[in-house]
Structures are given as C-alpha cells and as structure tokens.
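Q: Provided below for reference: sequence and predicted model.
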Amino acid sequence: MLTVGELLRQWRQRRGISQLDLAIAADVSARHVSLVETGKSRPSADMILRLAEQLHVPLRDRNRLLLAAGFAPRYPERPLGDTALSAARDAVRRVLRAHEPYPALVFDRRWNIVMTNRAVRPFFARVDPELLRPPVNLVRLGLDPRGFAPMVANLADVRAVFRNRIGRQLAAAPDPELTALYEELLAPEPGDGPRIETDVVIPMILRVDGRELRLFSTITTFGTPMDITLDEVAIESYYPADEESAAYFTKP
C-alpha cells in the first residue's frame, strides 16, 4: 500500500507541476512538500486536503489520501436517491424537465446512466432491451451495434469524441473499470482518422424516421460538491443543431 506522500507525488506528477509550483499554490514551503512526499513529515488532514485541492484530486481520491495517512474519510458517498441529497436530486430533475422537449440525461464517472428526461425514452425504445439492463452505460449504448450505432450516421466522429473525453478523464483520474471500457470500445484501431482536438462543434447525426437529426451537447456538473456522488455525476443536454432537427422534437 502506498503512503500518503507517494500518492501525493503521483498526483503532482500526473498534473505535471513541480514541488515548488505546488508549494506556492498551497501557500506552504517547497521543503515541506518534499518532506511530505518522502515520508519524513506526517501531514495533518487539513494539509493533505489543501494539497489535494491544488492538485484537483477528485473527492473519492481525497478520501484515499486521508486513509493512507491514518485519518478518517472526509467526504461521504451516498446514492443519489438518499434523503440527504434530496435538494440536489430535485435540482437535477428540474434541469432535466426544463430541457424538454430535447433529450438530457445524467451519468456517473463510469458513464452509467443515472437519470433521464422523457425526451430520451423514445430513443431507448429503439435499442436491444439487453443493453437497458442496469447499469445502462452511455458509451456502450452509443457504440454497440444493438444500441444507437446503426442510427448514428457519423459513428467514427462520435467514437472519436468519446475517445477524447474519456481519455482526458482517465489522464486526470485513472479508474480500472473505465480503462477496461475504453480498451474494449474506444482503443484506436488501424485506419482510424486523425485525432479530433476539440469536440465542441462535432454534432451527432442520427437517422430517425427517414430524416437526419443533428445534435450537439453540453455537460453540466455540480460546483464545489461535498459528496462523492455529486462530484462524479454530470448532466448531458442535447440541443438541435438546425431548424429541421428542432422541428422533430417540437412537432405536435
């Protein structure tokens, strides 16, 4: 088992910053950062969290840092349906409803769908029920031949967008299950096109009912969450990219 100092050094190196830069950001001495990383100084829980904040360590991994140093975890992890998260859950539901008649859904750190609005349901009716057994994974749903893949006209572009987004996610915070999903569905293959450097303007083109729907999406996350579940969920909202696509969703 790695020490808290070794874990902090891993996170610092993953972020590509020096001990001096971390020390300046956290308002401590570079010598203290060095002593913590080498195990010659035992940091307090507050110091661990201060360094973790500057390193943008996810809450789940901040708990691991605390445990490695002999402290109790600081951040709870409760299901989104937990009473303690009722205000956040209601806020998410309001966001989903407000986005109708356009599709929107909520997914967790492994891209498992947690909630959807009503506009998503007609699309789910078009896929193999086997893919809708919990947990329903958004990446698998989008790329599997039994899912949305046959409907996606620009499947290579969509796969590249998924690859970039999850690749960045793994670079920021490694996860074995997400890595396995990436290797199964997203690992580059011979003949793949050039890497897409931005997915901001890449639409998803769906062939539905004899027409093409062009959609782009935005991601919404909670600001300064204090619960692991809220730290790891995101709302993806889809918007029509042209008037024809908008008309499909707003038709009587």
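A: That came through fine.
Q: Could you use CA atoms for every contact and neighbour count after this?
A: Fine.
Q: Spatially central residue in the chain, please.
A: The centre of the chain sits closest to R109, judged by C-alpha atoms, centre = their mean, with a distance of 4.5 Å.
Q: So that one, which state does it fall into?
A: Of the three states, R109 takes coil under DSSP: H, G, I helix; E, B strand; the rest coil.
Q: Now do the same contact list for it.
A: Contacts here follow C-alpha atoms under 8 Å, 6 or more residues apart in numbering; on that basis R109 touches E232, V233.
Q: For it, give its distance to A119.
A: Noted for R109: a distance of 23 Å to A119, by C-alpha to C-alpha, to the nearest Å.
Q: before we move on, back to that, for S29, see how far away the residue nearest to the centre of the chain is.
A: With C-alpha to C-alpha as the criterion, R109 and S29 are 34 Å apart.
Q: Could you do A172 as well?
A: Taking C-alpha to C-alpha as the measure, A172 falls 25 Å from S29.
Q: Tell me where the stretch 1-150 of the chain has strands.
A: With DSSP state E, counting those that start in this stretch as the criterion, the stretch 1-150 of the chain has strands at 104-107, 113-116.
Q: which of the ones you listed sits most buried?
A: For these, the largest average neighbour count (mean count of other C-alpha atoms under 10 Å) is found in strand 104-107, namely a mean of 23.
Q: Which other helices and strands does it contact?
A: For strand 104-107, the packing partners by 3 or more C-alpha pairs under 8 Å, 6 or more residues apart in numbering; DSSP states H and E come out as strand 113-116, strand 234-240.
Q: just so I know, which of those strands lies nearest A247?
A: With C-alpha to C-alpha as the measure, strand 234-240 is the member of these nearest A247 (8.8 Å).
Q: residues of whichever helix or strand comes after the closest one that come out buried?
A: Counting by DSSP states H and E, the next helix or strand C-terminal to strand 234-240 is helix 243-250. Residues S245, A246, Y248 are the ones in helix 243-250 that count as buried (16 or more other C-alpha atoms under 10 Å).
Q: Could you list the residues in contact with the longest helix along the chain?
A: Longest helix in the chain, counting residues (DSSP state H): helix 155-172. Residues from elsewhere that reach helix 155-172, judged by C-alpha under 8 Å, 6+ apart: 14-15, 139, 143, 149, 178-179, 182, 186-187, 192, 195-199, 202, 204.
Q: Take those residues and keep only those in helices.
A: Secondary structure assignment by DSSP H places R14, R15, V139, L143, L178, T179, Y182 of these in helices.
Q: Below is an additional structure, to be compared with the one above:
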Amino acid sequence: MTTARRPVGELLREWRDRRRISQLDLALAAEVSTRHLSFVETGRARPSREMVLRLGEHLDVPLRERNQLLLAAGYAPVYSQSPFGDPELSTVREAVRRLLRRHEPFPAAVVDRGWNLVDANDCIALLTDGVAPELLAPPVNVLRATLHPDGMAPRIVNLGEWRAHLLGRLRREVAATADPALAALLAELRDYPCASPAPEVEIPGPGDLLVPLRLRHGQGELSFFSTVATFGTPLDVTLAELSIESFYPADDPTAAVLRALTERTGPPS
C-alpha cells in the first residue's frame, strides 16, 4: 500500500504559514509574481525545479525537507544524504575528529538532527559518568541521556535551569524543522520528573552571562558552558544536520580539576 504524496503547493503554503511570511513578501523575495505563487500554492500551476528550490531557500526550509518538496513537485532530490562513515565524507569526518581531539581535556560531542550521538572525544566520559548503561547503548540520544532520571539528571545541580535551556532549544528546532520525531522527543522529555520544573521563560539573574551546566563530581562541583558549531555551506543532508557542541570550564576550579585529571590519568576512556 502506498501513501499519497501531498501536493507541493500545499507543502509550500504550510511552510510559508509556519514562517509567518505573507504571499506578497515571499513573491517579492523570490522574484515571482504573486499571481503565479498563488497558482502554485493552489495547484493550478506546476513550479519548475528551480522555482521549488528558490522558494525553499527563501522559506529557510531544511535540506531534507527541500528534497521532499522536489519529490512532491515530480522532481528528483538534489541534496545527497551520505552516512557519516561514508568514504565521500572522509575529509570532513577527519576534520571533525581533529576538532574533538584538540578540544581535550574538555568534553565535546557531535550530534545529528535527532540529537543522536554521532561522535565524541574521550573526555565526554566526564559528563556521562553514572549514566545507566541502557541509555548509553547505541544509538545514544544525548537529550534523553541528559534529562532521564537514570541519566545525568541526578548529578546536575541546576537541573531546572539546564532542563529549561535544553527544552527551549528543542522547541525552537521543532518549530524550524516541523520534524514529528523531534516533537515526540520534546513531549517525552517534558514528562520526565524534575524537582524544579522548567519555566517557560528563563530570566537571567544579575550579572549572569551564560547558562552553566553544573555537575556534581568527586573532585567537587564542575561548571561548564558550551558553544555549538555547524557547517557553514552544507549541500548534503547529513552535514546540514550535524552540530558540534564543545564544553568549556565556566570557572577556574573546574579548569584546574579537568587538567589535573588529565595529567594524572590521561583523557578518560
């Protein structure tokens, strides 16, 4: 049994509504007439492949969904989707692993759009220490391993604050991608118990610069902030959906503990 594909005009109108862009504004940005765009959305006109790609670009549609727009319009996808281990990605893969290694003794990880762990440096074990083995069985979902009661959650000192930060990021990604799997993950994570439930809006305190991840550790509390890096000009779905999160010490005591641990035992395995 095959499922009927939704018309491309319907999909484009849905993306336009999601981005809150008027038909006139999109027509002006894409340099097409409002009349033609209206005909495309109602199915009275079939857009060219170039038109589909142009509209997808101006609507900031993710590459995965641009391929779906092309299929709905009767065209073949143009954006490849290569497994991260594919030989064609060897140069990119080595560059990513070089970044991960050079970030030691601080933790860093690579995740895909679904927040599944793709790669990490050895120091990520500082964060995953004590996480239940079943949560670390591949494929490892980083958000689930972080917020699950059997995951990192019991070690996170500011669980309510960090939970609010992660759920906010995920909520924005659901809005940007309309991915039902991400929406399901968000619903699951919201149901996890938390002594201090995540507020809808985080209000920074006086002097706050970043939301830290504060972890209980045998050497004392560790505090981290993170940066997120993505590829600037991806033309492959896999690369477009990868992000590298690198953690840095948020205070001098944390930096001292991490360097001491590395000097004494080497990077954790």
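A: Yes, it's here. Being a predicted model, the structure only gives us computed values, none of them experimental.
Q: TM-score for these two?
A: Once the chains are overlaid, their TM-score stands at 0.94 when taken by TM-score structural alignment, normalised by the length of structure 1; 252 aligned residues with a C-alpha RMSD of 1.9 Å.
Q: picking that back up, if we only consider the ones in helices among the contacts of helix 155-172 of structure 1, which is nearest to I24 of structure 1?
A: Lowest distance from I24 of structure 1 to these (C-alpha to C-alpha) belongs to R15, with 15.0 Å.
Q: Can you verify my assumption that that closest one contacts L55?
A: Yes: using C-alpha atoms under 8 Å, R15 of structure 1 is in contact with L55, at 6.8 Å.
Q: Who has more neighbours out of the two?
A: Set R15 of structure 1 next to L55 and count neighbours by other C-alpha atoms under 10 Å: L55 wins out with 21 against 15.
Q: quick one: what's aligned to that one in structure 2?
A: Using TM-score structural alignment, the partner of L55 of structure 1 in structure 2 is L59.
Q: if we can go back for a sec, between the helices and strands packed on strand 104-107 of structure 1, which gets nearest to N63 of structure 1?
A: When these are compared by C-alpha to C-alpha, strand 234-240 sits nearest N63 of structure 1, at 20.6 Å.
Q: Relative to structure 2, and after superposing, what's the average distance for the closest one?
A: Aligned to structure 2 and superposed, strand 234-240 of structure 1 gives a mean residue distance of 0.5 Å (mean C-alpha distance after the TM-score superposition for structure 1).
Q: What span of structure 2 is that strand aligned with?
A: Under TM-score structural alignment, the match for strand 234-240 of structure 1 in structure 2 covers residues 243-249.
Q: hmm, who's touching that stretch?
A: Residues outside stretch 243-249 of structure 2 that contact it (C-alpha under 8 Å, 6+ apart) are 103, 106-113, 222-231, 255.
Q: Give the buried subset of those residues as a ChimeraX selection command.
A: Typed into ChimeraX, the line below selects the buried ones among those, using 16+ other C-alpha under 10 Å:
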select :103,106,107,108,109,110,111,112,113,222,223,224,225,226,255
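Q: And the contacts of stretch 23-37 of structure 1?
A: Residues from elsewhere that reach stretch 23-37 of structure 1, judged by C-alpha under 8 Å, 6+ apart: 4-6, 8-9, 19-20, 22, 41-43, 50-51, 54.
Q: Look up how far E245 of structure 2 lies from A229 of structure 2.
A: Distance of A229 of structure 2 to E245 of structure 2, computed by C-alpha to C-alpha: 6 Å.
Q: which residues sit against the biggest strand by length in structure 1?
A: If you go by DSSP state E, structure 1 has its longest strand at strand 211-221. Applying C-alpha under 8 Å, 6+ apart, the contact partners of strand 211-221 of structure 1 are 200-207, 231, 233-242, 244-245, 248.
Q: quick one on the thing from earlier: which residue in structure 2 lines up with the residue nearest to the centre of structure 1?
A: Under TM-score structural alignment, R109 of structure 1 pairs with R113 in structure 2.
Q: Next: T83 of structure 1.
A: When structure 2 is aligned by TM-score structural alignment, the residue opposite T83 of structure 1 is P87.
Q: Repeat that for D21 of structure 1.
A: Matched by TM-score structural alignment, D21 of structure 1 corresponds to D25 in structure 2.
Q: Okay, its match and V32 of structure 2: tell me how far apart.
A: Relative to V32 of structure 2, D25 of structure 2 is positioned 10 Å away (C-alpha to C-alpha).
Q: the more surrounded of the two?
A: V32 (14 against 11).
Q: Would you mind measuring from that one to A184 of structure 2?
A: According to C-alpha to C-alpha, V32 of structure 2 stands 37 Å off from A184 of structure 2.
Q: do the same with D129 of structure 2
A: 27 Å.
Q: Equivalent analysis for R16 of structure 2, please.
A: Computed with C-alpha to C-alpha, the distance linking R16 of structure 2 and A184 of structure 2 is 23 Å.
Q: In terms of neighbours, single out the busier of those two.
A: Shown here are R16 of structure 2 and A184; by other C-alpha under 10 Å, R16 has more neighbours (20 against 11).
Q: In stretch 162-170 of structure 2, which residues are buried?
A: Burial within stretch 162-170 of structure 2, assessed by neighbour count using 16+ other C-alpha under 10 Å, is assigned to W162, R163, A164, H165, L166, L167, G168, L170.
Q: which ones are touching the aligned partner of L189 of structure 2 in structure 1?
A: Using TM-score structural alignment, the partner of L189 of structure 2 in structure 1 is L185. L185 of structure 1 makes contact with R140, L143, according to C-alpha under 8 Å, 6+ apart.
Q: and if we set it to 10 Å?
A: Contacts were defined as C-alpha atoms under 10 Å, 6 or more residues apart in numbering; by that measure L185 of structure 1 touches V139, R140, L143, D144, R159, F162, R163.
Q: where's it relative to L141 of structure 1, distance?
A: When distance is defined by C-alpha to C-alpha, L185 of structure 1 is 11 Å away from L141 of structure 1.
Q: Touching, P134 of structure 1 and N112? I think so.
A: Yes: P134 of structure 1 sits in contact with N112 when judged by C-alpha atoms under 10 Å, with a separation of 8.4 Å.
Q: Give me the more crowded residue out of those two.
A: Neighbours of P134 of structure 1 and N112, each counted by other C-alpha under 10 Å, are more numerous for N112; the result is 18 against 10.
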